[in-house]
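Need coordinates for the below:
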Amino acid sequence: MTTDGAFSTTWLNNLPKSMDSPLLPQENGSRNNCDAHRFFTQLSSIPKSVLQLLGSSYIMRSTAWEIYGSSSDVLSSPLFDWVEMKPPMSNLHAPLARINSLVYATCFAEASSSSDAASVHAKLIQHLAIFRGYKEAFAALKVAEEKFLTLSKSVILLLKLQLLHERALHRGNLKLAQQVCDELGVLASSVSGVDKDLKTEASLRHARTLLAANQFSQAAAVAHSLFRMCYKFNMQVQNATVLLLLAEIHKKSGNAVLGLPYALASLSFCQSFNLDLLKASATLTLAELWLSLGSNHAKRALTLIHGALPMILGHGGLELRARAQIAEAKCYLSDPSYSVFDDSEVVLDLLRQASDELQVLEYQELAAEAYYLMAHVFDKLGQLERREEAAASFKKHIMTLENPQDENDPLLNTLCRKP
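The predicted structure follows:
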């Protein structure tokens, strides 16, 4: 038995010797097998301090992939060269962020601090919400809350508020969404110290709530104020996000011409900083803006969507994929040269895929739009029975959107149960 420091020194000195020996020897089997055994035994006996340092590198790498992709300088550090080969393109950053988080949670959980473990759990739950829907995300969140019950004002609480807000907006429950915004405002207050990221998050959520309530001028005012703050403190990723939000505000308010410069500016930021998924979302918003200007812009919009589809379908979440599929279907239906009778399945397949993903995500408004377009296609084809089925689904989603309160929904009361 030795002290941790002495063992660390011995382990580091012996590691190069162990790595030089083959792990699957062909000759001198008994001796080499013993060396291999010592190699694996030594790796499983790494001191806790070394494990914590190695685990922290995975957290930092995951965060770097989430924000900047392969343009981040931290990814070119020699510290990471032996851990993972750097990919040739930046469009792998979303899955690599998940992979690094999973590696940390699987291999370094026992040696990690509570705050680091909570941060990784939050990242993985966010991915669940984006790619699997809120049902699985909230199930995982419940486990995380029990695991990190002692942490106050942790990332788990922030994640819980984020998920509640997104789900409330998708279900049309603006009262709950505003309540969550108030909670975020309390967390971002200057009483407990100014956190720029948290303040930005609270303002973004507030602007999105105003947009969902069709209060366009108020939402634009909040977004403009937020952009000035982000520009002042050189928060480039947030700049691109806020510009895209302003484009969406003008798109929904019916001022597509005013939204075009904001979408183009957001696209420019994304190209400068390799924000590939955000760039795909900005491209999709730009296509939607062009499409809203009239059917003569349908081909231009379709070209933009097709250019972003590899990224969206390869790495985008449920909402982004569904938005792209609905926008592509609308481009076909708006194009004067397209005939429903010649190739209706192209549009119907897109709308079916979108409606399935939106039901998992509980996005009532967008799901209603998908079923509306589906009913429109069936009506043109003269398939009255299928038209009525799609119309009934449309009506169901509209009624859910207009009456979002459900007393039997346990998630509506989860706001008062904080970790």
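
When you work out contacts or count neighbours from here on, use the C-alpha atoms and nothing else.
Will do.

Tell me which stretches of the stretch 301-419 of the chain form helices.
Across the stretch 301-419 of the chain, reading from the start of the chain, the helices by DSSP state H, counting those that start in this stretch fall at 318-334, 344-361, 364-381, 384-402.

which residue is nearest the middle of this protein?
Of all residues in the chain, the one closest to the mean position by Cα atoms, centre = their mean is residue 130, 5.3 Å from it.

Mind listing residues that contact whichever strand or helix holds that one?
Using DSSP states H and E, the secondary-structure element containing residue 130 is helix 114-132. When contacts are taken as Cα atoms under 8 Å, 6 or more residues apart in numbering, the neighbours of helix 114-132 outside the stretch itself are 56, 59, 98, 101-102, 104-105, 109, 134-137, 140-141, 144, 148, 151, 154-156, 159, 163, 317-319, 360-361.

Would you do the same for the sequence below? I want to compare the two.
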Amino acid sequence: MNRLNELGADKGALYFKLPTSSDLEAIPQDPKNPLTFAKVELGKLLFHETALGTKPLIKDISYRSYTCATCHHAGAGFQVATRQSIGDGGAGFGNWGEDRRKSDFYREREIDVQMRKSPSILNSAFSKTVFWDGQFGAKGPNLGTEIEWREGSPSAVNHLGYDGIESQAIAAFDAHRLGLGEDFFSAYPEYIELFDAAFPNLTEDERYSDLSAALAIAAYERTLLTDQAPFQKWLNGDRKAMSKDEKKGALLFFGKAGCVSCHSSPSLGNIDFHALGMGELKGFDTYQTNGFKNERLGRGGFTRKTEDMYKFKTPQLYNLSNAAFFGHGATFTSIEEVIHYINRGVPQSEEIHLDQLSPLFRPLHLTSDEVDLLSLFLVKSLYDPNITRYLPLALPSNQPLIGSKSMLSRELK
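Model (predicted):
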């Protein structure tokens, strides 16, 4: 506790405490998109609403069959359970996305696919920018990058002046072939009342729009908080929430191992970018990853600054054990592998030069027992077992939730 009090400055250990999803005033939010319960509820439905999949490349195959939850599923810790996420042009799903693959009806260059592993959106309210290169968001680290917000590029949405979560949600409608479509409200009239409640001060043209839908989704994403994890319970005074070994792992995290040097916000992420030399997404079961793309350059691919090359955003650390792959290139298959990698301090990437590596990436000299204790803290103490509470019970469209048994049976027909 003394170490946490020291790190938390004027807030002490409570600096690392996450708010609950119902305490809207305590959740970091964009002043241009203030949180309300009505807006969050609408966003929760739209996030899971496959009726938004209205712009597929092949309408007869993929129309209204994908949505945000296709690539950010609760069962996978609000990320993807495969190395690579596929929206339009994907087929199958499984329980939490582990069976997602390219549709036989689409060519590789036609599918909506990410060239990096989809990051978790849990606790994303604590980040001013979004994406591995932080390209979304008009504030914080992106002040001074305005020249890169080129018209026609996804980051052009930053000119609207929103924070990262809102900017990414707005850009996603075009990038991921989503939209309300002309018949959305006639087909699903229950949404009219939901949009009215969420955006009562907007004109009808502004209210019933893709922009408003995106802002509602962003509001919902800000409430995806892992406040029921054992470490959070311990911060709230339950000293039995963590075992002795978990506490030893926490002492390593906040002490000898130096993890807190990068993972320093309440979400145990931060707004900074670091070059840790992790490998790139490529090889078996990946698509559109050949060649040298900006994505491989990380932050430098966005800012075009030499000092930003191969730097990637520091991710949050809660519910990692829901994931199957780790690192921006999905080159690790367990948390333990990541810890061993950082402990050794030897880069995977064959592209990065040693002088481009972060000075924080160096051998930590942790013993095998210490690695095990640190892993225990990350796997168990930072695991909220109840994030399915953020799922809607049903959708106004009566479409099945992504990953549900009814969705699976529909896919198999």
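
tm score of chain vs chain?
The TM-score (TM-score structural alignment, normalised by the length of structure 2) is 0.26; 173 aligned residues with a Cα RMSD of 6.9 Å.

coming back round to it: which parts of the helix holding residue 130 of structure 1 are buried?
116-132 (16 or more other Cα atoms under 10 Å).

likewise stretch 321-338 of structure 1?
Buried residues in stretch 321-338 of structure 1, counting neighbours by 16+ other Cα under 10 Å, are found at 321-335.

So which residues make contact with it?
With Cα under 8 Å, 6+ apart as the contact definition, stretch 321-338 of structure 1 has outside contacts at 284, 287-288, 291, 295-296, 298-299, 301-302, 305, 309, 312-313, 340, 346-348, 350-351, 353-355, 357-358, 366, 370.

burial count for the closest residue to residue 231 of structure 1 other than its chain neighbours?
Ranked by Cα to Cα, 6 or more residues apart in numbering and with sequence neighbours excluded, the top spatial neighbour of residue 231 of structure 1 is residue 239, at 6.6 Å. Using other Cα atoms under 10 Å, residue 239 of structure 1 is surrounded by 21 other residues.

what does the one 4 residues further on give?
Neighbourhood size, residue 243 of structure 1 [other Cα under 10 Å]: 25.

One more: residue 300 of structure 2?
19.

What helices and strands are in contact with the helix or strand where it lies?
Per DSSP H and E: residue 300 of structure 2 is located in helix 299-303. Other elements packing on helix 299-303 of structure 2 under the criterion 3 or more Cα pairs under 8 Å, 6 or more residues apart in numbering; DSSP states H and E are absent; no helix or strand qualifies.

Could you list the buried residues of that helix?
By neighbour count on 16+ other Cα under 10 Å, the buried set for helix 299-303 of structure 2 is 299-303.

which is the next helix or strand following it?
Using DSSP H and E, the next helix or strand after helix 299-303 of structure 2 towards the C-terminus is strand 312-313.

Would you mind measuring from residue 369 of structure 1 to residue 352 of structure 1?
Distance of residue 369 of structure 1 to residue 352 of structure 1, computed by Cα to Cα, to the nearest Å: 12 Å.

and what of residue 65 of structure 1?
When distances are taken as Cα to Cα, residue 65 of structure 1 and residue 352 of structure 1 turn out to be 32 Å apart.

And residue 366 of structure 1, by the same measure?
Distance of residue 366 of structure 1 to residue 352 of structure 1, computed by Cα to Cα: 12 Å.

picking that back up, isn't the residue nearest to residue 231 of structure 1 right up against residue 230?
Yes: here residue 239 of structure 1 lies in contact with residue 230, judged by Cα atoms under 8 Å, at a distance of 5.9 Å.

Tell me the buried residues in the helix or strand harbouring residue 14 of structure 1?
Secondary structure assigned from DSSP H and E places residue 14 of structure 1 in helix 4-20. Judged by neighbour count (16+ other Cα under 10 Å), helix 4-20 of structure 1 contains these buried residues: 8, 11, 18.
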